[in-house]
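Can you look at this prediction? I've put the sequence above it.
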Amino acid sequence: MFPGPQVTYRPFLEGVYRVSAGLFRLGTQPIPWREDGRAEEHTFALDREYARFIASKVAVHRRALHAYTGEAGLTPELREAALTFVARTLAAESGGAMTWDGRRFTNRALGWAADLGLRWGSVEALTRFDAPLAPLVAGVTPLQALDFLALNTPEDLAVLARDPQGGRDWLAAAHVLSPGHWDPRDKLGRDFAAVHAPVAGSGPMNATAPRLLEAVISRGPFVRFAWGVAMSDRLDQHPAAPPDEDRAATTRFDPARAFLRVERQTLTGFPAAHGALFTIRPYLYPLREAVATPGQAGALAAALRSMTPPQVTYKGLAHLLPGLLEWLNAQQSLKESEVSPALHSGA
């Protein structure tokens, strides 16, 4: 249903690892590490990986949904604003595969439709019909409107709220079924600084939280990126998920099994409702494809070397970094030696 190619993002091309807001204005600011260097214009990335994301989300939904989702002080006004945006934007960006008439949301790829009460989060009149990907959601019953809408998109969803009187902010809702080694339950109800406190090197960013949230709510939408190196391409890396090779104590770097994990995140504000929607979409690229030139190998090596020891530990790279850097150095030397003879021969 969504055959479009995946875009390749390489944030490491800066050659330095940064913990910062790193906001790009959606629709206008070019992304320097995007393959074509264009600006991002979409909120939801509906591409050839769509079925894989839905299958992963459904597996989580069946196994332990309570560990990945929740609400904390989400007002009806903010719920309605955020979910209306999700329904309307999904329909607009789906090329006709999804529709929204203000009450009923239909997904012709997944073969289901439901009436949604977005102010209070209700799901009614759920119907199913034949569709290319209908078997993926055949055994799933959405619990409420956020749950239903989130099961239609690869992106995870979170809602940030801010008190218009005292200025206090908090994470008011989370539906995060593809987390990268963090537990959404630990973040619910907490403010920006507390949510990001475990992130090594986040102190300077957290110090700007009031100004950052004001920009997100009042001057967006924005897109930002985070990245790391993983030894598994599983989307769900919740601390309570079944163990796999990523971050296991016995795992060592192997380029044939390594991936660049990039999270594309968008932030859309709703000033009248005093909050914002945060979307998270992971991309997993085989490392050998993500690092395809000597320059890319050198940039990734430089970015990794710029990490502080706490950042190396936080990113799960402590036992991988020596082998990873050795491989990157070899890739850089090997590919440079392959290029040089051709240059000298005039080819």
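Everything's here; your move.

all contacts plus neighbour counts: C-alpha atoms, from now on.
Noted.

Going along the chain, name the strands of the stretch 201-347 of the chain.
Counting by DSSP state E, counting those that start in this stretch, one finds strands in the stretch 201-347 of the chain at the ranges 222-230, 259-270, 275-286.

Residue 313: which of those strands is closest?
Set against residue 313 and scored by Cα to Cα, these come closest in strand 222-230, at 11.6 Å.

what angle sits between the closest one and strand 275-286?
Note on geometry: by axes from the mean of the first three to the mean of the last three Cα atoms, to 10 degrees, strand 222-230 and strand 275-286 are set 40 degrees apart in direction.

Tell me which residues are up against strand 222-230.
Strand 222-230 is touched from outside by 11-12, 21-26, 40, 216, 246-247, 258-268, 315, 317, with contacts defined as Cα atoms under 8 Å, 6 or more residues apart in numbering.

what do you get if the cut-off is 6 Å, keeping everything else the same?
Contacts with strand 222-230, where a contact means Cα atoms under 6 Å, 6 or more residues apart in numbering, come from 22-26, 246, 258-267.

now the helices for the stretch 1-150 of the chain?
With DSSP state H, counting those that start in this stretch, the ranges of helices along the stretch 1-150 of the chain come out as 50-64, 76-93, 145-150.

in the second one, what counts as buried?
Of all the residues in helix 76-93, those buried under the rule 16 or more other Cα atoms under 10 Å are 77-84, 86-93.

just to revisit the earlier point, switch the helices of the stretch 1-150 of the chain over to JSON lines; also include distance to residue 114.
Shown next, in JSON lines, are the helices of the stretch 1-150 of the chain (distance: least, Cα to Cα, whole Å):
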{"stretch": "helix 50-64", "distance to residue 114": "17"}
{"stretch": "helix 76-93", "distance to residue 114": "12"}
{"stretch": "helix 145-150", "distance to residue 114": "8"}
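
alright, now check it against this:
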Amino acid sequence: MRPLPEQAVHLPFEAAPYRMAMDLVTVPEAAWFELDQAYKPDMAERRRLLETAHDQVFAAGAASGPARAEALALIAAALTAHHPDWFSRQGQRLHNQLSHETWDLEHPALDPLELAGRLVQEDLCVIQNGAEGPVFTAAVLCFPSRWRLIDKIGKPLVGVHGPVPFYADRLARPVDRFMRHLKVGPIASRLNWSVLDDPALFQPEGKWRVDGGSDVTPENAGSRLFLRVERQTLRRLPASEAVLFGIRVHVYPLTQAIDRPARAAALAAAVRALPVEILRYKSVLPFRNALLGWLEDR
């Protein structure tokens, strides 16, 4: 079996004035999912959460049933077509060479979306058109970046993003318009980044902190802080017409990601450019000065 590739290091920040934008690019189906050397530990954590905290990491509205089934079918087809070293299929039975599991796709023992979430490292969210715009109707969400699935499920996207500073004024309409007009076929992708003081993948809490972090200093920030990057993908499901929103979370120690002066300078400039509202929302204020001090030393 071919070994998995090394985990990609995504560095989406830039030394430029802060702007809130979707910044979408199109990726081929072969790049829809990232499979890498973090697969086994990531999937072990996903299985643990689905078995011990199911109500926190899985939710589905009744109207999302056809979309959930379609998502599994499309993901299984993509994995066997583009990653045959690790996924193979005999009729309706899908074999995962990496986990040594075999699943019945025709009569799955689990909800189809949950099963899909046990195949890939990405969290998977279903978004469907509603009277108030696109609505968040189902998800397998094991690695939230400081938000709780129970607080968001069933809401239109403008409500899901309600706490995000500037979202309502700057992004709500463009996002809703994009969701309405995304065509079947293209896969859109974007990157989102933050700096956190916790490397855990499962983080349902932690926004709006303005204190704490006193043990982070310019000397130890490289080992105490982590760059967290979400690689997000959006794809229209052809039959149900729902949008499948994927979120692959990467967590890098700063010492790994910021390994050269140009990267340190770019991240320092990006942190300085963040409005105070975003710093509060992302809980960066407790260690902002220590982070900048460490970056300046690099």
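Nice, thanks for sending it over. Source: prediction; values computed, not measured.

Residue 180 of structure 1 is nearest to which of the helices of the stretch 1-150 of structure 1?
helix 50-64 (13.6 Å).

In that closest one, which residues are buried?
Taking 16+ other Cα under 10 Å as the neighbour-count basis, helix 50-64 of structure 1 is seen to contain the buried residues 50, 51, 53, 54, 55, 56, 57, 58, 59, 60, 61.

next one: stretch 162-173 of structure 1
So, applying 16+ other Cα under 10 Å, buried residues of stretch 162-173 of structure 1: 162, 169, 170, 171, 172, 173.

Not counting residues beside it along the chain, what's closest to residue 203 of structure 2?
The shortest distance from residue 203 of structure 2 to any non-neighbouring residue, by Cα to Cα, 6 or more residues apart in numbering, is to residue 146 (4.9 Å).

Any figure for the gap between that neighbour and residue 204 of structure 2?
For residue 146 of structure 2, the distance to residue 204 of structure 2 (Cα to Cα, to the nearest Å) stands at 4 Å.

just residue 20 of structure 2 next, same as before
With distances defined as Cα to Cα, the gap from residue 20 of structure 2 to residue 204 of structure 2 amounts to 23 Å.

same question, residue 153 of structure 2
Looking at residue 153 of structure 2 against residue 204 of structure 2, where the rule is Cα to Cα, the gap reads 14 Å.

For these two, work out which one has more neighbours and name it.
Between residue 153 of structure 2 and residue 204, counted using other Cα atoms under 10 Å, residue 153 has the larger neighbour count: 23 against 17.

which residue in structure 1 lines up with the more buried one?
Residue 153 of structure 2 maps onto residue 188 in structure 1 when the alignment is built from TM-score structural alignment.

ok, the residue nearest to its match when sequence neighbours are not counted - contacts?
Excluding its sequence neighbours, the residue lying closest to residue 188 of structure 1 (Cα to Cα, 6+ apart) is residue 171, at 5.2 Å. Shown here is residue 171 of structure 1, whose contacts under the criterion Cα under 6 Å, 6+ apart are 160, 188, 189, 190.

Highest neighbour count among those?
Taking other Cα under 10 Å to define a neighbour, the member of those with the most is residue 160, carrying 30 neighbours.

quick one: contacts for that one?
Residue 160 of structure 1 makes contact with 170, 171, 172, 275, 276, according to Cα under 6 Å, 6+ apart.

Throw the residues you listed into JSON lines and include distance to residue 45 of structure 1, thanks.
Output for the contacts of residue 160 of structure 1, formatted as JSON lines (distance: Cα to Cα, whole Å):
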{"residue": "170", "distance to residue 45 of structure 1": "26"}
{"residue": "171", "distance to residue 45 of structure 1": "23"}
{"residue": "172", "distance to residue 45 of structure 1": "24"}
{"residue": "275", "distance to residue 45 of structure 1": "23"}
{"residue": "276", "distance to residue 45 of structure 1": "19"}
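
Grab the two from the residues you listed that are most spread out in space.
Taking Cα to Cα as the measure, those span a maximum distance of 10.7 Å, between 170 and 276.

So which residue is dead centre in structure 2?
To find the centre residue of structure 2, average its C-alpha atoms and take the closest one (Cα atoms, centre = their mean): that gives residue 247, at 2.4 Å.
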